[in-house]
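Asker: pasting the sequence and the predicted model now:
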Amino acid sequence: MQSIVTGSSGFIGSRLSYLLEKEGCDVVGVSRHMQSRERDVKCDLEKDCLKEEVFKEVNSVFHLAGHAHDLSNPKKSLQTYIALNVDATIKLALQSAEAGVKNFIFISSVKAGTMNSLSEPVSSEYRNIYGGTKLKAESELLRISKQFDMKVCIVRPALVYGKEVKGNLSLIKRAIEGGWCPPLPKIYNKRSMIHVDDLVKAIVLIEKMGENGQVYTVTDGYDYSTTEIYDTFLDLSNKPPPRFRLPLFVLKMFRFTPGPLGHKIGKLLEDDKFSSSKIESLGFQAQLKLRHLNETLF
């Protein structure tokens, strides 16, 4: 059995590729960076399509490539996100269907589920670009799922953690380890998360047992407060708990700072809670929690 994994050099894609190979699957990794497998393909999907021969004997396509949600550059154009997160996704799905691929698994985000509706236009305001473009891609894929003999499943991971964690979690972790993270106040919000290894096991389960046209949210089943995340990272870094903490009102004031800083502080304060009951009905049960950040399942 052969599978294509786009974004195969990334945080999630590399672990998914490893698990698929461990289970006996021949993986064709697609990335902007050349990798080590014989059939790996160097391709910038934002600009180019995969060649027809890449799909030879491929049973499943796992599409992870996309512009990330950590919008450190809010000036990056909306069209840039649409080009990869939407247009390239649609082209790849149509190519896959026409090549006879049986399963197309799209790795979206819980952020797509926070938009108001499928018909809502994608906002150019950088807070909404990521979720909006992912939602638009989902909408088009669900339409494709009704037109071709190819199973299309959508996976919406919660915030992903793990040994090589990226994005805002990595920033907090490095700030704590480096001793330059301010002592955060007690914050009692609720945020769903998932370990990268649990996530990729869920993705493989969805490929095997998921139903066509279905959307599956994946979490580890626990909702973390920012305080719990902060304290867990302190513990993992062998740092003592702070003797004092910033007053909460100070953080709330900085929340309204224009640009990325205010956006990141807002993330520390907001709720981001989701249910993974649908995939749990397939038998999925997460094995790891945030305290197992540096552990692996395979």
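Answerer: That came in fine, so what should we check first?

Asker: contacts and neighbour counts: CA atoms only from here.
Answerer: Fine.

Asker: which other residues reach stretch 105-119?
Answerer: 60-64, 130-136, 138-139, 152-158, 203, 207, 217, 274 (C-alpha atoms under 8 Å, 6 or more residues apart in numbering).

Asker: PyMOL command to pick out the buried ones of the residues you listed?
Answerer: Buried members of the contacts of stretch 105-119, defined by 16 or more other C-alpha atoms under 10 Å, are picked up in PyMOL with:
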select buried, resi 60+61+62+63+64+130+131+132+133+134+135+136+138+152+153+154+155+156+157+158+203+207+217+274
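
Asker: second structure follows, compare the two:
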Amino acid sequence: MEKLLFTGGTGFLGANVKPLLDKDYEVTTIGITDRDMIPANLAKEVPELPCKYDIVLHAAGKAHVYPKTPKERQAFYDINLMGTINLCKALDKVGVPHSFIFISTMSVYGSEPGKNDTEETRTLIGDTPYADSKIKAEEFLLDWSKKNGVILTILRPALLAGKGAPGNLGAMVNGIKTGKYLSIAGGKAQKSMLMAEDIARLVPLVADKGGIYNVCDKHHPTFGELEASIAKQLGKKAPISIPYWLAKCAALVGDVVGDRFPLNSARLKKMTASSTFSSEKARKELRWEPLDVLASFKI
């Protein structure tokens, strides 16, 4: 059984992915939680690894936070970039793996909404600390893997769905559960999404091949479809929909009040602008068929 080192294996992604990986690999997790098998803060140290690994799945990273201070901005680079560099230094000491799989993000393409875009039709112009730190980590890994003869895969997932989803999807679930969620303009905006467990299904497909892939399902569900699915699972009524102009007024208030208010202009834009990407390259080259998010997402 191949040895797989998994960073970020005790978080949201790990909870959805590790049980599937355990069936085919000898999985070791490394990270900062007390559940990690190798305790290490990759942002601050080069850890001592006990052995050489066949595959590394590097999913640890900082996301879902809007930085307000220079220190908070720097944290993205410490965790996403320096964490990657320190991990590779540790691998250099024990012998580099056959395959390295990096979980990046579609945010590297910038804030302009996608229109079923491919890896070739978009350039890496993301300038938020999150996106820029991921771009720089990708660049480092491309150089490191070439120098060391490592098969590198960069997966750029869409919005991840699964049990315990964080970020906007988690907020939607919690809002509908507590009755504090309002749909906006009928929830017509489409979003590319990916079931988190699909990452596990992709590992054996890319381990010996490598490449850079957008990964998402083919349906691109609307907010309205997600809202209806979540409400049905929770036994709740579909959330009330408010017109865009009213949401815009509320967002302007949020811009002034700050994080104490649930909506601002940036969040409103994300909730009302469709943004879709194509996973055709991954489906064609890897013979991978993504799970349908609407059919598979269970709370």
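Answerer: Thanks, I have it. This structure is a prediction, so every number in the text was calculated from the model and none was measured.

Asker: picking up where we left off before, among the contacts of stretch 105-119 of structure 1, which lie within strands?
Answerer: Judged by DSSP state E, the contacts of stretch 105-119 of structure 1 include 60-63, 152-157, 217 as members of strands.

Asker: what segments of structure 1 are helices?
Answerer: With helices called from DSSP state H, structure 1 shows them at 11-22, 78-81, 89-98, 126-145, 167-178, 196-209, 226-236, 248-254, 260-269, 277-280.

Asker: export those helices to CSV and append columns for distance to residue 28 of structure 1.
Answerer: Formatted as CSV, the helices of structure 1 follow (distance: least, C-alpha to C-alpha, whole Å):
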stretch, distance to residue 28 of structure 1
helix 11-22, 9
helix 78-81, 24
helix 89-98, 14
helix 126-145, 22
helix 167-178, 26
helix 196-209, 15
helix 226-236, 35
helix 248-254, 45
helix 260-269, 35
helix 277-280, 26
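
Asker: just give me the neighbour total for residue 36 of structure 2.
Answerer: Neighbour count for residue 36 of structure 2, taken as other C-alpha atoms under 10 Å: 18.

Asker: give me the distance between it and residue 225 of structure 2.
Answerer: 36 Å (C-alpha to C-alpha, to the nearest Å).

Asker: and if you look at residue 183 of structure 2?
Answerer: Distance of residue 183 of structure 2 to residue 225 of structure 2, computed by C-alpha to C-alpha: 11 Å.

Asker: which one of the two has more residues nearby?
Answerer: Set residue 183 of structure 2 next to residue 225 and count neighbours by other C-alpha under 10 Å: residue 183 wins out with 22 against 17.

Asker: pull the contacting residues for the residue mapped onto residue 78 of structure 2 from structure 1.
Answerer: Alignment note (TM-score structural alignment): residue 78 of structure 2 maps to residue 83 of structure 1. By C-alpha under 8 Å, 6+ apart, residue 83 of structure 1 lies in contact with residue 46.

Asker: how far does stretch 33-46 of structure 2 sit from its chain's centre?
Answerer: Between the centre of stretch 33-46 of structure 2 and the centre of its host chain there is 20 Å, according to C-alpha atoms, centre = their mean, to the nearest Å.

Asker: so what touches it?
Answerer: So stretch 33-46 of structure 2 is contacted by 9-10, 28-32, 47, 49, 78-80, 82-84, 86-87, 89-90 (C-alpha under 8 Å, 6+ apart).

Asker: burial of residue 9 of structure 1, as a residue count?
Answerer: Count around residue 9 of structure 1 with other C-alpha under 10 Å applied: 20.

Asker: typo on my end, residue 215 of structure 2
Answerer: 30.

Asker: for it, which non-adjacent residue is spatially closest?
Answerer: residue 157 (4.7 Å; C-alpha to C-alpha, 6 or more residues apart in numbering).

Asker: same question for residue 126 of structure 2.
Answerer: The nearest residue in space to residue 126 of structure 2 (C-alpha to C-alpha, 6+ apart) is residue 110, at 3.6 Å.

Asker: aligned partner of the one you found in structure 1?
Answerer: Using TM-score structural alignment, the equivalent of residue 110 of structure 2 in structure 1 is residue 114.

Asker: ok, back up a step: out of the helices of structure 1, which is closest to residue 187 of structure 1?
Answerer: Among those, helix 226-236 comes nearest to residue 187 of structure 1, with 5.4 Å by C-alpha to C-alpha.

Asker: in structure 2, what range does that closest one match?
Answerer: Using TM-score structural alignment, helix 226-236 of structure 1 corresponds to residues 223-233 of structure 2.

Asker: name the residues that touch the matching stretch?
Answerer: By C-alpha under 8 Å, 6+ apart, stretch 223-233 of structure 2 touches 172-173, 176-177, 183, 186-191, 237-239, 271, 294, 298-299.
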